[in-house]
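S.K.: What follows is a protein structure lacking sequence information:
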């Protein structure tokens, strides 16, 4: 059985758990956190030298890190990854957007508010910059989702799963989702898709 190393309250770690639930694939969740030092232990670094989560341990001992790479691997041959080359490229486009424009603002701002040990980093300048950047990212999503039910069109893909993870609790980071009605409606469509599980689900 596969093992998934990750933090329960991390959006990046939620992504593969959500897809595994939708695919009804059994796995073992191993709570592993950068906050308690377990990601810096020698046994973990032997599996992932980057010392981050999530990390997927496959049958046979191979390992795969980076949340969106894990999504692409698990989605291969399923309804969550289009067969058409252009649509697959659009999925990758949104995955890059999620990691470069969305997560560094929305997820980071949430973590600065959520974790007391990060208070020293939560300067007024940092909070203002992440609020502005996050609202810009939500605006990009709003424009797309005003035109299509999901990010790639009519069907939910791993692009939606990736962006759902940190968007669904963006209000914890001080974002006003009411200002983005198409995004808010999309969140409900994602949640209505078969096999949906909440963030605290660990298999």
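M.R.: Okay, I see it. Just so you know, these numbers come straight off a predicted model, no measurement behind them.
S.K.: From now on I want contacts and neighbour counts done on CA atoms only, so please keep to that.
M.R.: Fine.
S.K.: ok, which stretches of this protein are strands?
M.R.: Using DSSP state E, the strands of the chain run over 2-6, 27-31, 55-57, 63-65.
S.K.: In TSV, list the ones you listed along with mean neighbour count.
M.R.: Below are these laid out as TSV (neighbours: other C-alpha atoms under 10 Å):
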stretch	mean neighbour count
strand 2-6	22
strand 27-31	16
strand 55-57	23
strand 63-65	17
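S.K.: nearest to residue 159, of these?
M.R.: Ranking the strands of the chain by their distance to residue 159 (criterion: C-alpha to C-alpha) puts strand 63-65 first, at 17.3 Å.
S.K.: Residue 39: which of the strands of the chain is closest?
M.R.: Comparing these by C-alpha to C-alpha, strand 2-6 comes nearest, at 9.3 Å.
S.K.: Run the chain-centre distance for the closest one.
M.R.: On the basis of C-alpha atoms, centre = their mean, to the nearest Å, strand 2-6 sits 15 Å off its chain's mean C-alpha point.
S.K.: what residues does that strand touch?
M.R.: Contacts with strand 2-6, where a contact means C-alpha atoms under 8 Å, 6 or more residues apart in numbering, come from 13, 26-33, 53-59.
S.K.: Number of residues surrounding residue 47?
M.R.: Residue 47: 18 surrounding residues under other C-alpha atoms under 10 Å.
S.K.: no, scratch that, I was asking about residue 84
M.R.: Residue 84: 9 surrounding residues under other C-alpha under 10 Å.
S.K.: could you measure it against residue 123, distance?
M.R.: 45 Å (C-alpha to C-alpha, to the nearest Å).
S.K.: let's bring in a second model and compare:
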């Protein structure tokens, strides 16, 4: 049995929940409230010394469990052997290309503004970071828009974990003061992802 250590408002956690739903894979979800410091307890740090969610606990032989952290590593592990991870060498490398892009060029400038606003508040000193973060977020959206003007999805013209990784925070970008109106191809892609069979929403209130 798989156990996912998660936080409902985390886009990184949502990536994993979405893929597990698409794969119809049973698992146990453990909610850890980041605002209450629940990922910094001794018990959780023993599982993931980096103190972050998501983290996937899985069995690795009789009586032995392994904890796999990092959302995109979890996506890669879960998708192996499924339709969500292509088999060709080049396509797999292209999936990794977009997973790295998401973590390095996208997430810090799309997810972090959302976190600042939703979890720290507009009066927090970190609001001073917003102009630079929003500018770099727009640069990431421009790269995505250019690609999606020619492609329905990010890799091999089919729905893969590259799309799942990028969808998670992009579809909540407005909550971090991003405006997606200038990116019509990106917005059409969001609609395509949301209408894939088996899709689930991020929050119960959606």
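M.R.: Alright, I've got the coordinates. The structure displayed is predicted, hence computed values, not measured ones.
S.K.: hmm, back to that, output the strands of the first structure as TSV; include the columns distance to residue 38 of the first structure.
M.R.: What follows is those, written out as TSV (distance: least, C-alpha to C-alpha, whole Å):
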stretch	distance to residue 38 of the first structure
strand 2-6	10
strand 27-31	9
strand 55-57	13
strand 63-65	16
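S.K.: Which residue ranges of the second structure form helices?
M.R.: 11-23, 42-47, 71-79, 89-101, 107-115, 130-148, 161-170, 184-194 (DSSP state H).
S.K.: Could you export those as CSV, including distance to residue 4 of the second structure?
M.R.: Formatted as CSV, these follow (distance: least, C-alpha to C-alpha, whole Å):
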stretch, distance to residue 4 of the second structure
helix 11-23, 8
helix 42-47, 12
helix 71-79, 10
helix 89-101, 20
helix 107-115, 20
helix 130-148, 28
helix 161-170, 17
helix 184-194, 23
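S.K.: Out of those helices, which is the most enclosed?
M.R.: helix 161-170 (a mean of 24; mean count of other C-alpha atoms under 10 Å).
S.K.: Residue 56 of the second structure contacts residue 68, correct?
M.R.: Yes. Residue 56 of the second structure lies in contact with residue 68 (C-alpha atoms under 8 Å); the separation is 5.0 Å.
S.K.: which residues do the two both contact?
M.R.: With C-alpha under 8 Å, 6+ apart as the test, residue 56 of the second structure and residue 68 both reach residue 74.
S.K.: Looking at the contacts of strand 2-6 of the first structure, spot the one nearest residue 102 of the first structure.
M.R.: Closest to residue 102 of the first structure, out of all of those and judged by C-alpha to C-alpha, is residue 13, at 15.7 Å.
S.K.: so stretch 87-100 of the second structure corresponds to what in the first structure?
M.R.: Alignment of stretch 87-100 of the second structure against the first structure: residues 83-96, by TM-score structural alignment.
S.K.: what does the matching stretch rub up against?
M.R.: The list of residues contacting stretch 83-96 of the first structure from outside it, by C-alpha under 8 Å, 6+ apart, reads 68, 81, 82, 151, 152, 157, 158, 159, 162, 163.
S.K.: Map residue 191 of the second structure onto the first structure.
M.R.: Per TM-score structural alignment, residue 191 of the second structure is aligned with residue 188.
S.K.: How about residue 115 of the second structure?
M.R.: Checking TM-score structural alignment: residue 115 of the second structure goes with residue 111.
S.K.: can you pull the contacts of that match?
M.R.: Residues near residue 111 of the first structure by C-alpha under 8 Å, 6+ apart: 118, 173.
S.K.: 7 Å - rerun?
M.R.: Residue 111 of the first structure sits next to no residue when contact means C-alpha atoms under 7 Å, 6 or more residues apart in numbering.
S.K.: so how far is residue 10 of the second structure from residue 4 of the second structure?
M.R.: In terms of C-alpha to C-alpha, residue 4 of the second structure sits 13 Å off from residue 10 of the second structure.
S.K.: from the chain's centre, how far out does stretch 157-172 of the first structure sit?
M.R.: 6 Å.
S.K.: So which bit of the second structure is it matched to?
M.R.: Against the second structure, stretch 157-172 of the first structure falls on residues 160-175 (TM-score structural alignment).
S.K.: got a list of contacts for that stretch?
M.R.: Against stretch 160-175 of the second structure from outside (C-alpha under 7 Å, 6+ apart): 11, 14-15, 72, 75, 84-85, 95, 98-99, 102, 110-111, 114, 153-154, 190.
S.K.: Figure out which of the helices of the second structure is closest to residue 204 of the second structure.
M.R.: Among these, helix 11-23 sits nearest to residue 204 of the second structure (C-alpha to C-alpha), with 11.9 Å.
S.K.: mean deviation (superposed) between the closest one and the first structure, please.
M.R.: Aligned to the first structure and superposed, helix 11-23 of the second structure gives a mean residue distance of 0.3 Å (mean C-alpha distance after the TM-score superposition for the first structure).
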